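Participant: Next one to model:
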Amino acid sequence: MAPSPAQVLLAKADKKYNSSAGWFTSSSSKFEEAGDLYQQAANSFKLEKLFKESGDAFAKEAECREKQGERNDAANAWWNAAKSYKKGHPDLAIRALSSTVTFLTLLGRFRQAADREKEIAQIYLQESGDLGRACESFERAGDWYSQEDANATANGCFKDAADLHAQLGQFTQAVTRYEQVANHSLSSSLTKYSVKEYWLRAGLCALAARDPVTARRNQDKYAIQDVTFPSTRESKFLALLTDAVDANDEDAYTRAVVEYDQITKLDNWKTNILLRIKQGIQEAEENLT
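Facilitator: Below is the predicted model:
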């Protein structure tokens, strides 16, 4: 069987890459030509829907660009590699994106680095199921977005990180992140409406940590930061839950949850956290008997 156009281009690229520089050609020129051929091969493999081969060829292009000292081009090549690897090879996509981030940070392009780090977080979350690493990447992306004054995008990353901290049982870290996002949101009339949601989540995390004292103290703090908060359904719901947890009253807790859910449907995250809080009440009741 005759080689495909992509295989022909890859063979030419490999030959150029492994060739010796002649009298009239520099090493940099050799790698530039090889890089161009690897790029053509990568795009041709992509047309053939051979995404692993496409990613590998883009990775070889990136190596050539680095040998030329072309960091911008190396970063772009690694990103192209990641986009090909995403089609069925998440681990390789993460490696390629990590290389992209390395070059972008060296170039001081932190906004673009944050975009790629966020992609890494999403792959860990959706493909690998590694919540811990996804959380780390969301936080790193959030920090870089903040540095570039992209505060709305940063808040989105920090909120995602807070959700994951809670799922991992890291409730103190989750509360810190939710409060950070709430504080940023308070400063804008466009985002102030969402603060009650973040404070509710922070309060639920405090209760999941079996710390109703901190939950109550934080509710008092939120009421000072926004005098309208105590009148919201979120605040009243949180107060009822805190009283029930404090009294180890499972019936009162269940009533509060059912009544809230009848008006405002609970999402999966809240449902899971509320079940953990309920389990804490049950365990406390068992210890008393």
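Participant: going forward, measure contacts between C-alpha atoms and count neighbours the same way
Facilitator: Will do.
Participant: residue ranges for the helices of the stretch 51-200 of the chain, please.
Facilitator: For the stretch 51-200 of the chain, the helices identified by DSSP state H, counting those that start in this stretch occupy 51-68, 71-85, 90-106, 110-123, 131-147, 151-167, 171-186, 195-208, in order along the chain.
Participant: How about Glu197, nearest residue that isn't a chain neighbour?
Facilitator: Take Glu197 and drop its neighbours on the chain: the residue closest to it by CA to CA, 6 or more residues apart in numbering is Glu234, 7.1 Å away.
Participant: Gly203 now?
Facilitator: Ala215 (5.4 Å).
Participant: Tally up the residues packed near that neighbour, please.
Facilitator: By other CA atoms under 10 Å, the residues close to Ala215 number 25.
Participant: Could you measure from it over to Ala206?
Facilitator: Using CA to CA, to the nearest Å, one obtains 5 Å as the distance from Ala215 to Ala206.
Participant: coming back round to it: tell me the SS of the residue nearest to Glu197?
Facilitator: helix (DSSP: H, G, I helix; E, B strand; the rest coil).
Participant: Report the contact partners of Ile281.
Facilitator: For Ile281, the contacting residues are Val245, Asn248, Asp249, Glu250, taking CA atoms under 8 Å, 6 or more residues apart in numbering as the criterion.
Participant: Isn't the second one up against Glu285?
Facilitator: So that's Asn248. Yes. Between Asn248 and Glu285 there is a contact at 6.6 Å, judged by CA atoms under 8 Å.
Participant: So for these two, which sits in the more crowded spot?
Facilitator: In terms of neighbours (other CA under 10 Å), Asn248 is the more surrounded of Asn248 and Glu285; the figures are 19 against 14.
Participant: The helices of the stretch 51-200 of the chain into a markdown table, with extra columns for mean neighbour count and distance to Ile277?
Facilitator: Putting the helices of the stretch 51-200 of the chain into a markdown table (neighbours: other CA atoms under 10 Å; distance: least, CA to CA, whole Å) gives the following:
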| stretch | mean neighbour count | distance to Ile277 |
| --- | --- | --- |
| helix 51-68 | 25 | 45 |
| helix 71-85 | 25 | 40 |
| helix 90-106 | 21 | 35 |
| helix 110-123 | 23 | 28 |
| helix 131-147 | 22 | 21 |
| helix 151-167 | 22 | 12 |
| helix 171-186 | 20 | 12 |
| helix 195-208 | 24 | 5 |
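Participant: run this one through as well so I can compare:
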Amino acid sequence: MRKREIVLRWHTIGLVRTGSTNYLIHLEAGNAFLEAANLSLSQKSKHDAATHYVNASLVFKKDDPKKSIQCLTKAIEIYTGKHISATSTLWIGPFLSITYTTLYTTKFSRVIFLVLHLEMGRFTIAAKHHMTIAEICEKDLVDIEQAIRHYEQAADYYKGEESSSSAMKCQLAVAQLASQLGQCDKAANLFEEAGKASMENNLLKYGAKGHLFKAAICHFCVDLINGQKALKTYEECYPMFADSRECALMKKLSEALEQENVEAFTTAVQEYDNITRLEPWITSLLLKLKKTISEEEDIT
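Facilitator: Take a look at the predicted model:
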């Protein structure tokens, strides 16, 4: 049996087995995709191999998150690990490849466009896989530090592909996770960066106040003076934020923190939450801020 037929056989086995809910069947399906990937690599069909690794990852994700990550990592290496030279072979499709020397001497502009389009998309694909790994680390493995690392890598790749909205999505995920690890200074800077960028974009400007609101909370978690300076800057530079309920809440919280008034702090949060439900992680940060007042009262 020819190698390509063997690859297709293993690929088909993987697809058939994927629909099962049985752990052993999932394992068999995942291993089938891995076998297909290895055979594709032996044929120097790297992009086919990457596809098989991704399929294997999808199967293993149900029962073995770590192995799922390993498979996605191999796919990422294929998409990002190629060193381009004049004699490098560029994959175009299942039955067609071309060297860069041929590419730049060919008279077929459509071929050049197709190849460059495919090459530019490689890092976008890699970024998506890094996001998937980050989500597995965050939700399945509860490894927040690794989740942050992969979200950051995804953001870098998206920036390189000039996909600013996708890059911002990753940075916001990093900011939220960083705040949960107590890295509030880092989180504040990322939320602030997102807020400023959104203010300059007509399609995103209505979300800017939310980003600046989160940035302000994180700044206050660093210390009171840091928070007050940031809040003043946001009020002066961003009128849309200055007129928002979020800004009004932060001003009340700033005053309550300065006066060490737990009741005023609690009332302000409750009044806001009755109208606009706060996200659980934001509530957690506000509770930490409230606790600083309680601790100061205990000391006195």
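Participant: TM-score of the superposition?
Facilitator: Overall, the chain-to-chain superposition scores 0.83 on the TM-score scale (TM-score structural alignment, normalised by the length of the first structure); 259 aligned residues with a CA RMSD of 1.9 Å.
Participant: how much space is there between the equivalent of the residue nearest to Gly203 of the first structure over in the second structure and Ala264 of the second structure?
Facilitator: Under the alignment (TM-score structural alignment), Ala215 of the first structure pairs with Gly227 of the second structure. Note on Gly227 of the second structure: its distance to Ala264 of the second structure, by CA to CA, is 18 Å.
Participant: What strand or helix carries the residue nearest to Gly203 of the first structure?
Facilitator: Ala215 of the first structure is part of helix 212-225 when elements are defined by DSSP states H and E.
Participant: circling back to that earlier point, return the residues in contact with the residue nearest to Gly203 of the first structure.
Facilitator: Counting by CA under 8 Å, 6+ apart, Ala215 of the first structure touches Gly203, Leu204, Ala206, Leu207, Thr242.
Participant: make it 7 Å
Facilitator: Remark: with contacts taken as CA atoms under 7 Å, 6 or more residues apart in numbering, Ala215 of the first structure is in contact with Gly203, Ala206, Leu207.
Participant: What about the counterpart of Gln225 of the first structure in the second structure, how many residues nearby?
Facilitator: Using TM-score structural alignment, the equivalent of Gln225 of the first structure in the second structure is Cys237. When counting by other CA under 10 Å, one arrives at 11 neighbours for Cys237 of the second structure.
Participant: quick one: Cys237 of the second structure from Gly210 of the second structure, how far?
Facilitator: In terms of CA to CA, Cys237 of the second structure sits 15 Å off from Gly210 of the second structure.
Participant: rewinding a little: next, format the contacts of Ala215 of the first structure as a markdown table and append distance to Arg276 of the first structure.
Facilitator: Supplementary listing: the contacts of Ala215 of the first structure in a markdown table, determined by distance: CA to CA, whole Å:
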| residue | distance to Arg276 of the first structure |
| --- | --- |
| Gly203 | 13 |
| Ala206 | 11 |
| Leu207 | 9 |
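Participant: Tell me which of the residues you listed you also see in the second structure.
Facilitator: By both residues aligned by TM-score structural alignment, their matches' CA atoms under 7 Å, the contacts of Ala215 of the first structure still in contact after alignment to the second structure are Gly203, Ala206, Leu207.
Participant: Compare the contacts of Ile281 of the first structure with the second structure and list the ones that remain.
Facilitator: Here is what carries over to the second structure from the contacts of Ile281 of the first structure, by both residues aligned by TM-score structural alignment, their matches' CA atoms under 8 Å: Val245, Asn248, Asp249, Glu250.
Participant: Show me which pair in these is furthest apart.
Facilitator: Pairwise distances across those (CA to CA) peak at 7.7 Å, for the pair Val245 and Glu250.
Participant: Neighbour count for the two, which is higher?
Facilitator: Neighbours were counted for Val245 of the first structure and for Glu250 using other CA under 10 Å; Val245 has more, 24 against 19.
Participant: Quick check: the gap between the aligned residue in the second structure for the more buried one and Thr276 of the second structure.
Facilitator: Residue mapping for Val245 of the first structure onto the second structure gives Leu257, with TM-score structural alignment as the criterion. According to CA to CA, Leu257 of the second structure stands 22 Å off from Thr276 of the second structure.
Participant: picking up where we left off before, what about the residue nearest to Gly203 of the first structure, distance to Leu164 of the first structure?
Facilitator: Here the criterion is CA to CA. By it, Ala215 of the first structure lies 19 Å from Leu164 of the first structure.
Participant: Just checking the distance from stretch 178-189 of the first structure to the centre of its chain.
Facilitator: Between the mean C-alpha point of stretch 178-189 of the first structure and the mean C-alpha point of its chain there is a distance of 19 Å (CA atoms, centre = their mean, to the nearest Å).
Participant: Oh, that last question was meant for stretch 91-104 of the first structure, not what I typed.
Facilitator: On CA atoms, centre = their mean, the centre of stretch 91-104 of the first structure falls 14 Å from that of its chain.
Participant: Columns distance to Ala256 of the first structure on top of the helices of the stretch 51-200 of the first structure, output as CSV?
Facilitator: As requested, those are arranged in CSV below (distance: least, CA to CA, whole Å):
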stretch, distance to Ala256 of the first structure
helix 51-68, 52
helix 71-85, 47
helix 90-106, 42
helix 110-123, 34
helix 131-147, 30
helix 151-167, 21
helix 171-186, 22
helix 195-208, 13
